[in-house]
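A.B. asks: need a structure here:
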Amino acid sequence: MGLPLLTGTMLRLAENGSIYMMLVFGMAYGHMHHVPDRWMLLAGTLGMVADGLAMPAFGWLAEHLGARTIYALGAAGMALFCGPFLALVASGSQSGVILAFIVGMGLCHAPMIAVEPALLSALFPPAHRYLGVAVAHEAGALLAGGISPVVATLLVHSRWGNGAVCGYMAALAGLSLLALLARPARRLAFPQPQE
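C.D. replies: The predicted structure is shown next:
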């Protein structure tokens, strides 16, 4: 179960790291740039709505394009959107801040979280699936989600500033994309409903 567990943990890095980067670090970053708290809360809420509405759409797309493709698009999108996200939040424009969260969560995070359960499940044989998915899920959250806002805060105050934050996001996305390619996932066979 070693390689599938490592693969599953790495798959979680981009998805879990990005959502914590936006919702926790993004809020603090907006505060640093004197964006009113009510704008940040509205943007975060609308971003969550966009995320929730987009997930089923990306799940449907995964049926046609494949879960790996959808996840890869989300991870690459998050790495590329980090700079624009920070710029939009720092712009001081209410519409810019809202756009940052809607695009970041609805078009970058949603594709990853929509297909991640299927990707994780396919890594493990039935006898170890529940344990494997649970451990990979939580290990990824521990390594990316829990510490991402702290790491981003340290990086934004470093001499490299926003570039370092975006480099960190790109590294998380790169590790997840590497995990996506590391091992072919088994196809899950779901029982068909009886008519």
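A.B. asks: CA only for contacts and neighbour counts going forward, please
C.D. replies: Will do.
A.B. asks: Three-state assignment for residue 189, please.
C.D. replies: coil (DSSP: H, G, I helix; E, B strand; the rest coil).
A.B. asks: For it, give me its contacts.
C.D. replies: Neighbour list for residue 189: empty [criterion: CA atoms under 8 Å, 6 or more residues apart in numbering].
A.B. asks: Quick one: the helices in the chain, in order.
C.D. replies: Here the chain has its helices, by DSSP state H, at 2-20, 26-32, 37-65, 67-90, 94-103, 110-122, 129-140, 148-156, 161-182.
A.B. asks: Also this sequence, please, to line up against the first:
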Amino acid sequence: MSVLQPTPTVAVAETSAKPVSQRRVAFATIAGTTVEWYDFFIYAQAAGLVFTHLMFEPAGQQVGLILSFASVGISFLFRPLGAFLAGHLGDRVGRRAVLVATLILMGVATTMIGLLPTYATIGVAAPLLLVLLRILQGISAGGEWGGAALMAVEHAPAHRRGLAGTYPQLGVPLGMLLAAGVFALMTGVITPGDAFLEWGWRVPFLLSFVLVLIGHFIRRSVDESPVFQEIAERKEQTSAPVAKLFRFHWPLIIVSALLFAGNNAGGYMTTGGFITAYSTNPEGPVGLDRTEVLLAVTASAAVWFVATLAAGFLSDAIGRRKTFLIGYAWLLTMAFPLFLLVNTGNIWMLTLGLSLFAIGLGLTYGPQASWYAELFPANVRFSGVSISYALGAILGGAFAPLIAQALLSATGTTLAVSTYLSIMFLIGTAAALVLQDKPGRPLGIGEQEEQEKYAVLRTSPRYQKREQEMVEV
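C.D. replies: Next comes the predicted model:
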């Protein structure tokens, strides 16, 4: 097995952005992804707290809860569509334009959910419209992450890509923290009790409109990725980037998706609303106060933020793979203690469990953007990272709350949920062991020949034949 080296005579396209530009990119990336994921997470929180009663009430408590969690997952099925569309446009017309478009789409869909009538008002049309708007959120989320990741990583110097790659990742715990915090404010202070179900739940969705305006202004102030600028100047855009990606890099897509699946399954135990719904169910074994649990989720989001940022530094020091393996080992260790702590019925033990769990989530999320960017060739990179991320979300988090609820209903114990999580973490670990890890490798189109030959599973004769076909093309 051999890995071809860059041709010495070819210039390496590396980023030379000024510090001011780096800070602007960091701020714009974090702000934009925070808004996007705030929109995504308020739906997940509302699914466990609100929609069971307001949109799916005729189905009964248990079935309604399952349907509500299914509406969380259905948007993931449309993430690949968003990834395909955004990947094609991002590799053809640029990263920045796609980011602005996805932010607007997410904001409009979220605001419309806040204005949506309930089942009691318009009947079955209410859940149908809710699912439609959730699908639009999924399309937006599918295209958002890849562009944000590349804007951050492609602007960064090689030795700081791991840290720069945490910028879009930090938007996730920040969005979760903001979503849980706003819901806690509404349930505990502004609209406690019945007022929350009457109208208070709408406020977090309507607030999205203001946040989107702010995020849109910030994102438009950032320059296009220097890697894409070079691609455009050299007219090296691929006419059909998605087709080329799947022809030559489909094994890489699959393994990269599995790398993310483990993390996403774990993340959606908290962000997908399962633990919130489980621990606040008055008929369940825990029965904690809704506002207290939301504050616990908020605290764990802060831990997730710190762990994600630390993972960026760590991945620059020891590599992406080792950071991921440490994170997955931590998650495997916490899979069973998490629910043991939740089941104590003590809010402080629940907060401790979620916070310890969040450390592993951060370690397996922080280095993802930089590792993904270093895996794919420049002129199909947007498509590659977006589609891998979207498929990983489907395999991991799409129906994790639904699966967890079904396992709980079937077995009556959270041990089944912990076992399910352990399996997902082992899958992520296996993917990390298979993927190549080359921090600092060239990202520019100037090294296209070397990048085109860089892939996973290179020991396969069938794949080596495919590589040779690619060179001839």
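A.B. asks: coming back round to it: please convert the helices of structure 1 to JSON lines, extending it with distance to residue 190 of structure 1 and mean neighbour count.
C.D. replies: Formatted as JSON lines, those follow (distance: least, CA to CA, whole Å; neighbours: other CA atoms under 10 Å):
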{"stretch": "helix 2-20", "distance to residue 190 of structure 1": "20", "mean neighbour count": "24"}
{"stretch": "helix 26-32", "distance to residue 190 of structure 1": "39", "mean neighbour count": "19"}
{"stretch": "helix 37-65", "distance to residue 190 of structure 1": "13", "mean neighbour count": "17"}
{"stretch": "helix 67-90", "distance to residue 190 of structure 1": "15", "mean neighbour count": "21"}
{"stretch": "helix 94-103", "distance to residue 190 of structure 1": "32", "mean neighbour count": "21"}
{"stretch": "helix 110-122", "distance to residue 190 of structure 1": "11", "mean neighbour count": "23"}
{"stretch": "helix 129-140", "distance to residue 190 of structure 1": "14", "mean neighbour count": "19"}
{"stretch": "helix 148-156", "distance to residue 190 of structure 1": "35", "mean neighbour count": "19"}
{"stretch": "helix 161-182", "distance to residue 190 of structure 1": "22", "mean neighbour count": "20"}
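A.B. asks: got a list of what the alignment partner in structure 2 of residue 87 of structure 1 touches?
C.D. replies: Using TM-score structural alignment, the partner of residue 87 of structure 1 in structure 2 is residue 340. Listed by CA under 8 Å, 6+ apart, residue 340 of structure 2 has no contact partners.
A.B. asks: any idea how far residue 340 of structure 2 is from residue 268 of structure 2?
C.D. replies: Using CA to CA, to the nearest Å, we find residue 340 of structure 2 at a distance of 18 Å from residue 268 of structure 2.
A.B. asks: ok, the aligned partner of residue 120 of structure 1 in structure 2 to residue 322 of structure 2 distance?
C.D. replies: Counting by TM-score structural alignment, residue 120 of structure 1 corresponds to residue 372 in structure 2. Using CA to CA, residue 372 of structure 2 is found at 15 Å from residue 322 of structure 2.
A.B. asks: do residue 467 of structure 2 as well
C.D. replies: From residue 467 of structure 2 to residue 322 of structure 2 the distance is 28 Å (CA to CA).
A.B. asks: Kindly report the same for residue 182 of structure 2.
C.D. replies: 36 Å.
A.B. asks: same thing with residue 28 of structure 2?
C.D. replies: Applying CA to CA, the value for residue 28 of structure 2 to residue 322 of structure 2 is 29 Å.
A.B. asks: Could you do residue 75 of structure 2 as well?
C.D. replies: Residue 75 of structure 2 sits 32 Å away from residue 322 of structure 2, going by CA to CA.
A.B. asks: cool, residue 259 of structure 2 as well?
C.D. replies: Here the criterion is CA to CA. By it, residue 259 of structure 2 lies 13 Å from residue 322 of structure 2.
A.B. asks: now residue 350 of structure 2
C.D. replies: Separation of residue 350 of structure 2 from residue 322 of structure 2 (CA to CA): 29 Å.
A.B. asks: hang on, isn't the match of residue 120 of structure 1 packed against residue 256?
C.D. replies: Yes. The pair residue 372 of structure 2 / residue 256 is scored as a contact, 7.5 Å apart, by CA atoms under 8 Å.
A.B. asks: show me what contacts the alignment partner in structure 2 of residue 70 of structure 1?
C.D. replies: Using TM-score structural alignment, the partner of residue 70 of structure 1 in structure 2 is residue 323. The contact partners of residue 323 of structure 2, by CA under 8 Å, 6+ apart, come to 311, 314-315, 363-364, 367.
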